[in-house]
Every structure is written in structure tokens, then in C-alpha cells.
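K.L.:
Can you look at this prediction? I've put the sequence above it.
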Amino acid sequence: MNDHQLLRYSRHILLDEIDIQGQEKFLGAHALIIGAGGLGSPAAFYLASAGVGRITLVDNDTVDLTNLQRQILHTTERVGHAKAKSGKQTLEQINPTIEINALVERVDDERLLELVRQADVVLDCCDNFKTRHAVNRACVAAGVPLVSGAAIRFDGQIAVFDTRKDEAPCYACLFPPDQEFEEVQCSTMGVFAPLVGIVGTMQAAEALKVVAGIGETLAGRLLLLDARSMEWSSIKIARNTACPVCGERHVTPSHASQESAANT
């Protein structure tokens, strides 16, 4: 790091758990953020200010006036502009020393896998199950940690799915892709503005911990927040060895040989 970086990130460097080595890991990392809305805004803010060297924002939507109640990457003047490009503009003002890539596109599975393979950590900040499952499949296939967040009304949740570890579950272990879930969105149900800030900021924190290997992440746990009472609940998540997405990935050699013998 040069003198400017040592000064800019001095408050991180003062932390024994981070120090210069940890900050250099941030600077050398690539974070992929899916969604530049309510969750993606605070997550991107903190990753950029923390010095993550490369951030890719993926969002094919445009800024709407109703977004401004909570999507803090954007401004009134940018209503009608692409969210990814608006986010890039804001992040470059926060930290002009890092690389921000803005992708205004709806990515299919092949393209998503390509993007995930280039990243060190992925933040799922989208608002629908179809995209969440697509992101999860790509992360499992590429072996890249996933930080997943969601928020609706006064309820928020966050978890880390790091299938680099054999015992770790993936998103599909928690929410099976063939199970019916009610799709709820802010446009019809509403959302408490600070809630997305809380969850998105925590996503940034977990992503930084993953990158630098700091402390214990939320891998294997789901945190639930009721913002009305401001009470947190923690639920342990077990991997599903029959999971259609990550199940085969977790088969041990001895287990695999037993299955092979049983099938002959």
C-alpha cells in the first residue's frame, strides 16, 4: 500500500484482526453484488469505503421515485437512470481509487456463472427467489462464498453460504427450489427503510470477514430480525445431503464408493 492508502484505511489497519495484511486482502478482492437497490446500496457503500479493490454491480432496472425512500445509492436527479450506472457514479465519489464495474443486464445462468467465477465473494441483494436460486447455483458450481440477504415489511434475514466447506449448506438446502414460496415484494407489501440498511450493512460486514478470514461468519446460520421489536433470532442451518444443488458436492470419497458398490 502507498502512503495515501495507509492514511485512508488507517482505522482498519489499527484493528489487530485486520492490520495491513487484512486491508491488502480487501484491496485485492473482487466482490460481485447482484442488485443495486435497497440491500445492494448499503452493502456497496461499505465495501467501497472499506477499500474492496474491485466491485461489480449487476442490475437491469432503472431508478424510480419510490426507490429513493431506501435505496441510498441513488438521487432524485437520477430517476430514470440505470441503477447500476447510478451506483457506480456514487461509489466512485466515495472511493475513486477502486474499480467499479456497472452491468446493466439481466444475466442468464451461463453469464451469471461467468461473473461468479471472477469474484472472491458474492452478495445476493436481489428481491426474488428465481434470481436467488440462480445465484446460489452459480456460487456452488464455482465454489465462491455467497452472502444472502432479504428484507420485507419489518422482517429481515441474512446468512452466509460457503460451500468451500464440506459441512456447509447452500441456499437451496434452506429453501428447496421445488418448494412453493409466496413471492412478496416491496412494491406491494412495503418495507421499513432502515431495515434494508441494517441487513445490507451486515452483508458487507460478512463479505469483508469472508475475504480477510476474520472471526466467524454466518455460515451455517440464519439470522432473522424483527425490526418492530428489534429482536434477533438465530437458526442453525444443516446441509441437506440430498440437496439437488449441492448434495453431490458434499459426497465424501468413502460415501461415494459405498454408493457405487450398492449400485453395481
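P.N.:
Right, received. Where do you want to start?
K.L.:
contacts and neighbour counts: CA atoms only from here.
P.N.:
Noted.
K.L.:
which residues in this protein form strands?
P.N.:
Counting by DSSP state E, the segments of the chain that form strands are 30-34, 54-58, 99-103, 121-124, 146-152, 155-161, 221-226, 231-236.
K.L.:
Go through the ones you listed and name the closest to Val196.
P.N.:
Among the strands of the chain, the nearest to Val196 by C-alpha to C-alpha is strand 146-152 (6.1 Å).
K.L.:
Can you give the contact residues for that closest one?
P.N.:
If you take C-alpha atoms under 8 Å, 6 or more residues apart in numbering as the criterion, strand 146-152 is touched by 39, 121-127, 136, 139, 156-162, 184-186, 189-192, 195-196, 199-200, 203, 206-207.
K.L.:
Buried subset of those as a ChimeraX selection?
P.N.:
To isolate the buried ones among the contacts of strand 146-152 in ChimeraX, judged by 16 or more other C-alpha atoms under 10 Å, type:
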select :39,121,122,123,124,125,126,127,136,139,156,157,158,159,160,161,162,191,192,195,196,199,200,203,206,207
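K.L.:
quick one: which of the strands of the chain is nearest Ala48?
P.N.:
Among those, strand 54-58 comes nearest to Ala48, with 7.5 Å by C-alpha to C-alpha.
K.L.:
where along the stretch 51-200 of the chain do the helices fall?
P.N.:
Assigned by DSSP state H, counting those that start in this stretch, the stretch 51-200 of the chain shows helices spanning 83-94, 109-117, 129-142, 171-174, 186-189, 193-212.
K.L.:
Tell me which residues of the second one come out buried.
P.N.:
Of the residues in helix 109-117, those scored as buried under the neighbour-count criterion (16+ other C-alpha under 10 Å) are 112-113, 115-117.
K.L.:
Show the contacting residues for Val63.
P.N.:
Listed by C-alpha under 8 Å, 6+ apart, the contact set of Val63 reads 74, 78-83.
K.L.:
hold the first one in mind and look at this next one:
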Amino acid sequence: MDTKNQEQLTSRIVQAATEKERPDGSSYPSLSFADQRDLAESYGPDHKSVQLAALRQGIVPEVYARNQKRLSCADQIKLLQCHVAIIGLGGLGGTVTEILARIGIGTLTLVDGDRFDDSNLNRQLLSSTEVLGKPKASVAEARVKAVNPAVETRTVTSLLTAENAENLLNSATIGVDCLDSITDRFTLEAVCRKMGIIMVSAAIGGTSG
């Protein structure tokens, strides 16, 4: 977006902002999702660009209003500029995907070579009877877009291997281990170490994770 359009977008955001009140009674300038969507459609930038422009003016996209007090506008900008790779999109990975999309991580790489089947329905957040047989990565992408269209996604419908790991993690700042294989976990750890990427292991041991 050129400087003129950026200035026009910022001006429209300021005009659209309204004062809202938190549960504790404190007030803040808010940008509703409806206005965010209209601005994205009118000016051509994606939802993320509108959110970033608002946050830089101290205006809170209402979708992040309940992040406030814990997260400042500057913190929210940092999250929107982060890129997290989630490796494994089953019971744990689906929940991690949901949480990161809602809190506003700007880019998610979603990696899983598996498809949903009947046995996933009892525990996997992203599974439903409507998505049986569909790739987990594609279903995860659709869920992210439904929850927070500002989040950019990259889907990988193949399993992590020693051969493809570096490409899968390219440009990510954090890799989240939601794998169910010790061997694959060691592969991810080795590649994250080699690439200087932070690895967070969210793996399940028994009923804990």
C-alpha cells in the first residue's frame, strides 16, 4: 500500500473508532470487526494490515479487546508479526491452532499429512462428521480463517521428515511440537536447533500435555 492510501486508511480507522468500556470500567478506543472488514474490502489491504494500522494508532480491534490489560497494543503488534509453525494438527495441535488464531499470531504454518477419520471425533477439536476424510491441514486453515481472517496461513499436507523439515520451517520464528512420534520429535528438534528457531514442545505424555 502506498503512503497516500495508508494515510487514508488510518484516517478512516480513526473516524470509525468508538469508545468502549472494559468489564473493570476503564475505556478504550475500539474498531469493530464489521468496520475492519469494510475497510479491508474498501482499501484492498488484508485484515492484518487494517489491524496493524489500528493498533499503531492505539485503537484496539474489538476481536482483541479481552487480550487488553494483559497485552498492550505494542504486544499485539508483535504477535501479528510472529510466524509460528504448528507441527501436528490432531488433538493437541488443533487446540493450539485455535488458541493462537484467536490471540492474533499473524502467520501460522499448519503441518500434518493425515486426514480426519471417525476415531478422531471423541477428542480432536477440529474434527467433525462434516470433515471426515479431509486433510487436517486444510481443515485447520479453514478454521483459522473463520475465527480470525487477519491470520495468514500456509498449509502443508505432508508429514514432517528430515528431508522436508527445513523447508516447512522456513521463515518461522517458533516451531510448536504437537507430534505423536518420538522419532519425528527428534527430527523437529534437530532442525530447529540448526535453524536457530525456538521449539516449544506441547507433546502429550499420557493424559497431560
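P.N.:
Good, I have the coordinates. Everything numeric in this text was worked out from a predicted model, so none of it was measured.
K.L.:
Pull out the buried residues from the helix or strand hosting Gln6 of the second structure.
P.N.:
Take DSSP states H and E as the rule and Gln6 of the second structure turns out to sit in helix 3-16. Neighbour counts over helix 3-16 of the second structure (16+ other C-alpha under 10 Å) mark 6, 9-10, 13-14 as buried.
K.L.:
For the corresponding residue of the first structure for Val84 of the second structure, grab the count of nearby residues.
P.N.:
Applying TM-score structural alignment, one finds that Val84 of the second structure aligns to Ala31 in the first structure. Neighbourhood size, Ala31 of the first structure [other C-alpha atoms under 10 Å]: 27.
K.L.:
Also Leu80 of the second structure?
P.N.:
Number of residues near Leu80 of the second structure (other C-alpha under 10 Å) recorded here: 21.
K.L.:
roughly how far apart are it and Pro61 of the second structure?
P.N.:
12 Å (C-alpha to C-alpha, to the nearest Å).
K.L.:
And Arg102 of the second structure, by the same measure?
P.N.:
According to C-alpha to C-alpha, Arg102 of the second structure stands 12 Å off from Pro61 of the second structure.
K.L.:
Leaving out sequence neighbours, find the closest residue to the counterpart of Ala43 of the first structure in the second structure.
P.N.:
Using TM-score structural alignment, the partner of Ala43 of the first structure in the second structure is Val96. Computed as C-alpha to C-alpha, 6 or more residues apart in numbering, the closest residue to Val96 of the second structure that is not its neighbour in sequence is Ile86, at 7.8 Å.
K.L.:
hmm, back to that, of all the helices of the stretch 51-200 of the first structure, which one comes closest to Gln23 of the first structure?
P.N.:
Using C-alpha to C-alpha, the nearest of the helices of the stretch 51-200 of the first structure to Gln23 of the first structure is helix 193-212, at 7.9 Å.
K.L.:
which helices and strands does the closest one pack with?
P.N.:
Other elements packing on helix 193-212 of the first structure under the criterion 3 or more C-alpha pairs under 8 Å, 6 or more residues apart in numbering; DSSP states H and E are helix 19-27, helix 40-50, strand 121-124, strand 146-152, strand 155-161.
K.L.:
List of residues touching the second one?
P.N.:
When you say that, I think you mean helix 40-50 of the first structure. Under the contact criterion C-alpha under 8 Å, 6+ apart, helix 40-50 of the first structure has outside partners 9, 26, 33-34, 55, 71-73, 87, 91, 94-95, 98, 123, 125-126, 196-197, 200-204, 208.
K.L.:
Mean deviation, it versus the second structure?
P.N.:
When the second structure is superposed, helix 40-50 of the first structure averages 0.5 Å from its matched positions, counting by mean C-alpha distance after the TM-score superposition for the first structure.
K.L.:
Ok, the first one next?
P.N.:
With the two structures superposed, helix 19-27 of the first structure lies on average 0.7 Å from its match in the second structure, counting by mean C-alpha distance after the TM-score superposition for the first structure.
K.L.:
Residues contacting that helix, please?
P.N.:
Outside of helix 19-27 of the first structure, the residues within contact range by C-alpha under 8 Å, 6+ apart are 1, 9, 12-13, 50-54, 208, 211-212.
K.L.:
repeat that with 7 Å
P.N.:
For helix 19-27 of the first structure, contacts defined as C-alpha atoms under 7 Å, 6 or more residues apart in numbering pick out 12-13, 51-53, 211-212.
K.L.:
Ok, the third one next?
P.N.:
The set of residues external to strand 121-124 of the first structure that reach it, using C-alpha under 7 Å, 6+ apart, is 30-34, 116, 132, 144-149, 207.
K.L.:
corresponding residue for Arg111 of the first structure in the second structure?
P.N.:
In the second structure, the residue equivalent to Arg111 of the first structure is Asn164, according to TM-score structural alignment.
K.L.:
on that earlier part again, compare Arg102 and Pro61 of the second structure (neighbour count), which wins?
P.N.:
Legend: neighbour count by other C-alpha under 10 Å for Arg102 of the second structure and Pro61, higher for Pro61 (23 against 16).
K.L.:
With adjacent residues omitted, what lies nearest to the more buried one?
P.N.:
Pro61 of the second structure sits nearest to Leu31 (C-alpha to C-alpha, 6+ apart), 4.6 Å away.
K.L.:
any idea how far the one you found lies from Ala65 of the second structure?
P.N.:
Per C-alpha to C-alpha, Leu31 of the second structure is found 9 Å from Ala65 of the second structure.
K.L.:
With neighbour numbers in mind, choose between the two.
P.N.:
Set Leu31 of the second structure next to Ala65 and count neighbours by other C-alpha under 10 Å: Leu31 wins out with 27 against 19.
K.L.:
Brilliant, that's me finished.
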